[in-house]
Each structure stands twice: as structure tokens, then as C-alpha cells.
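J.: Sharing a sequence plus its predicted fold:
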Amino acid sequence: MEKKWFTISVYSENNVGLLNRISGIFLKRHINIESLNVSKSEIEGVSKFTVVVFTTEDWTRKIVMQIEKQIEVIKAFYHTDEETIYQESALFKIGSHLLFDERQIQNIIKDSHAQIVTVSREFFVLAKTGKREEIEEMYRLLKPYGIMQFVRSGRITVTKAEMKISSLLAAMEK
């Protein structure tokens, strides 16, 4: 089977230790978590874990079934990149002298649609939101000039198709 990118969405109660148990499911199968984000969901009192993996659909399906066995998990889904709309965010800290001394830096900022978040005498911070490839390209372009610090968020995503989680929860409450 062909490996590709999958986004796993896990809706759960917000309980201590659940993240550890979920990550253990990936560890047992030697599957690396490429990105992880946990946040409030559209449903009051329900958290959403967004996990990105590069593996086969068969392994992804098995992982989702294992995740759903956790008592706090309400429902888990998986989707391909084509089925979702997703973004990541990154911050780049760069020496301030480059902003004025290197014309190419200004072109990189403009061409990548990045934003300058703050400027001080010693450094400036750029924010870039986009797909992983766009952030990696900006990193590649800025690296020769010297990046003082770099951080990237986990993927945030919504599905193109309707998620049945709200109707599922409504049915459970009856």
C-alpha cells in the first residue's frame, strides 16, 4: 500500500493522560507523529486532537480504531489532504540589520506574504501562515541569511465535507 499524508481528528473529553495514551498507540506501531495540535472544538466541553501522520491508509484505519477504544474518546476520523483545508503557522526571528542591509529579505517577505510581527534593534520577527511546503520554502530562503529562532505550529484543519460529530453527540444526549 502507498504511504501518504493523513490527518486524524479525535474528539474527546479533556482528561489528564489521554494524550500520553494516544501517542502510545503510534509508538507501538513505530509511526511518527508529524504534527500534533490540541484545542477546543466547536462543541462545548469537547477537545479536538489533530494528528498528522505519513503512513498507509490501512495503518491509519487501525490507529483510528485503537484511538476510539480509549474511554474518553467520543469519535475519531481520518482524512487525506485532498479532503481537508489546512494551515500551519510559523515564526522566524532574524537579525534586524538584515531587514535594511539585504534587499532580498524584503523580497522574501513580500513574495511569501509573511507579516512582520515586531521589530527591535537586535531582531525582527516574521509570521507566516500557510501549507507546510510554503513554510519550508520560506525557511529555505531565509536560512542562508541566518535564522536566530524558528518555531512552527501543528496543523489546524477543517474538512471540506460535513463532519457528523455534532449530530452524533446530539443523538448520544437523547
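T.: Looks like it came in fine. These figures come from a predicted structure and were not determined experimentally.
J.: make it CA atoms for all contacts and neighbour counts henceforth
T.: Noted.
J.: got the buried residues for stretch 118-133?
T.: Phe123, Phe124, Val125, Leu126, Ala127, Lys128, Thr129, Gly130, Arg132 (16 or more other Cα atoms under 10 Å).
J.: what's the answer for stretch 37-47, then?
T.: Val38, Val46, Ser47.
J.: tell me the contacts of the first one?
T.: For Val38, the contacting residues are Ser47, Lys48, Phe49, Thr50, taking Cα atoms under 8 Å, 6 or more residues apart in numbering as the criterion.
J.: A helix includes the second one, no?
T.: This means Lys48. No: counting by DSSP: H, G, I helix; E, B strand; the rest coil, Lys48 is not found in a helix; it is strand.
J.: how far away is it from Glu83?
T.: 18 Å (Cα to Cα, to the nearest Å).
J.: Next up, a structure to set beside the first:
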Amino acid sequence: MSEKNTYTVSIYTENNVGLLNRISAIFQRRHINVESVNVSKSEIKSVSRFTLLVKVTEEQIKKIIGQIEKQVEVIKAYYHLDENTIYQESCLFKLSSDLLIGNDEIQRIINSSKSRVININKDFFVLEKSGHKEEIEELYHTLDKHGIMQFVRSGRIAITKDEMPVSKMLKELKN
């Protein structure tokens, strides 16, 4: 059996209703868990980019990409190993403002984790952290001992180290 790897999947699409459901159904039919999803506009005007994180074999990812590219709205889909991408996740922590008063440990945690306070009021403060999943998990476990009021983490966002020729491909299609 082939080895499972973590792949970042980038899908360039037209922005149409229902596409996310159809893409997730491709993974669901194969009983593959999507670890994270991020959808945003891309570097190409009127083109959206889906970024998904999955752990599968290379054989599976090739079949999945083939199925994704059969969707009418999909312009192009790519897959990359971690070493071929530059990636980050972001998160927000909501914590009690009481922790900031006379608590040097919280200040030390904020400084050492390279996180930053983005909002503060009398009841709570919000801490923002960007980094790799492991860094965010480590900060979560550290802050959890102090009582996290709310927590949210984004899906992976990633840029490839190599060129993604989708812009060039689109220009050629228009000519």
C-alpha cells in the first residue's frame, strides 16, 4: 500500500453556488477527511481559489484532481507536498482581561509565541497568531491552562514555491 502524505490542493474556479458541495462530495465518496478548507479570490480577476488540506496517497490525489477538474466551473486544480509550498494558518483566542492584570506569564506567552493583542476591553482581549498548525496547537495548549473563552482557526493558506501557470493558461484560452 502506498504511503499517505499531506497534500495542499489548490483549485482555481469560477465562483458558482454549489461548487463547494460538489468538491466535498468527491472526498466524501472516497471516505477522505478534508483537514481544512479556505476559499478566497485569487490573483486572477473573477477567479476564486479553493485551498484544501488532505492526507492521502499520491494515487488517490491524482484521481481526486481528475474528478475535481471534471467540474464545469473548475479552471485548473493542482496538488503539492508541504515542501513545495509556503503555508500558514491564523487563529484568534478570546481570553479574560483579568489575565493581563498582574500576570507576567501571559505577557511572556504573548511575546514568546509571536502573537499579538488585536482587541482589548474590560471583559476580554483577543489574541491573534499566524503560523504553522503545530505552533498554533502549542499556543492553544499553553493558553488552555488559563481558560480560553473562544477559539477559532482558519484553514491553511498556501502559496507554491514554483510558478502556478494558471494565469498564463487563462490568457491563452482568451486568445
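T.: Now that the structure is in, tell me what you want to look at. As the structure is a prediction and not an experimental result, all values here were calculated from the model.
J.: tm score of chain vs chain?
T.: For these two chains in superposition, a TM-score of 0.98 is obtained (TM-score structural alignment, normalised by the length of structure 1); 174 aligned residues with a Cα RMSD of 0.8 Å.
J.: follow-up on the earlier one: please say which of Lys48 and Glu83 of structure 1 ends up with more neighbours.
T.: Lys48 (22 against 14; other Cα atoms under 10 Å).
J.: The more buried one is in contact with Leu19, isn't it?
T.: No: Lys48 of structure 1 is not in contact with Leu19 according to Cα atoms under 8 Å; the separation is 11.1 Å.
J.: which stretches of structure 1 form strands?
T.: Ranges of strands within structure 1 are 3-12, 33-40, 47-56, 73-80, 84-95, 115-119, 123-130, 147-152, 156-159, based on DSSP state E.
J.: As CSV, those with distance to Lys62 of structure 1 would be great.
T.: Listed next are the strands of structure 1 as CSV, based on distance: least, Cα to Cα, whole Å:
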stretch, distance to Lys62 of structure 1
strand 3-12, 12
strand 33-40, 15
strand 47-56, 10
strand 73-80, 11
strand 84-95, 20
strand 115-119, 41
strand 123-130, 30
strand 147-152, 28
strand 156-159, 21
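J.: Nearest to Ile25 of structure 1, out of those strands?
T.: With Cα to Cα, the closest approach to Ile25 of structure 1 among the strands of structure 1 belongs to strand 33-40: 10.6 Å.
J.: For that closest one, give me the average deviation versus structure 2.
T.: On superposition with structure 2, the mean distance recorded for strand 33-40 of structure 1 (mean Cα distance after the TM-score superposition for structure 1) is 0.5 Å.
J.: List the contacts of the residue nearest the centre of structure 2.
T.: In structure 2, the C-alpha nearest the mean C-alpha coordinate belongs to Arg156, at 1.5 Å (Cα atoms, centre = their mean). Going by Cα under 8 Å, 6+ apart, Arg156 of structure 2 touches Ser36, Val37, Asn38, Thr51, Leu52, Leu53, Tyr87, Gln88, Glu89.
J.: Quick check: the gap between it and Ser167 of structure 2.
T.: 22 Å.
J.: and if you look at Leu99 of structure 2?
T.: Applying Cα to Cα to Leu99 of structure 2 and Ser167 of structure 2 gives a distance of 48 Å.
J.: Ok, Ile86 of structure 2 next?
T.: 19 Å.
J.: picking up where we left off before, the more surrounded of Leu99 and Ser167 of structure 2?
T.: Leu99 (16 against 13).
J.: Verify the contact between that one and Ile106 for me.
T.: Yes: Leu99 of structure 2 lies in contact with Ile106 (Cα under 8 Å); the separation is 6.8 Å.
J.: Mind listing the shared neighbours of the two?
T.: Between them, Leu99 of structure 2 and Ile106 share no contacting residue, judged by Cα under 8 Å, 6+ apart.
J.: Number of residues surrounding Ala114 of structure 1?
T.: 19.
J.: Hmm, it is touching Lys128, no?
T.: Yes: under the criterion of Cα under 8 Å, Ala114 of structure 1 makes contact with Lys128 at 4.7 Å.
J.: before we move on, back to that, which one of the contacts of Val38 of structure 1 is nearest Tyr78 of structure 1?
T.: Among the contacts of Val38 of structure 1, and counting by Cα to Cα, the member closest to Tyr78 of structure 1 is Thr50, at 9.6 Å.
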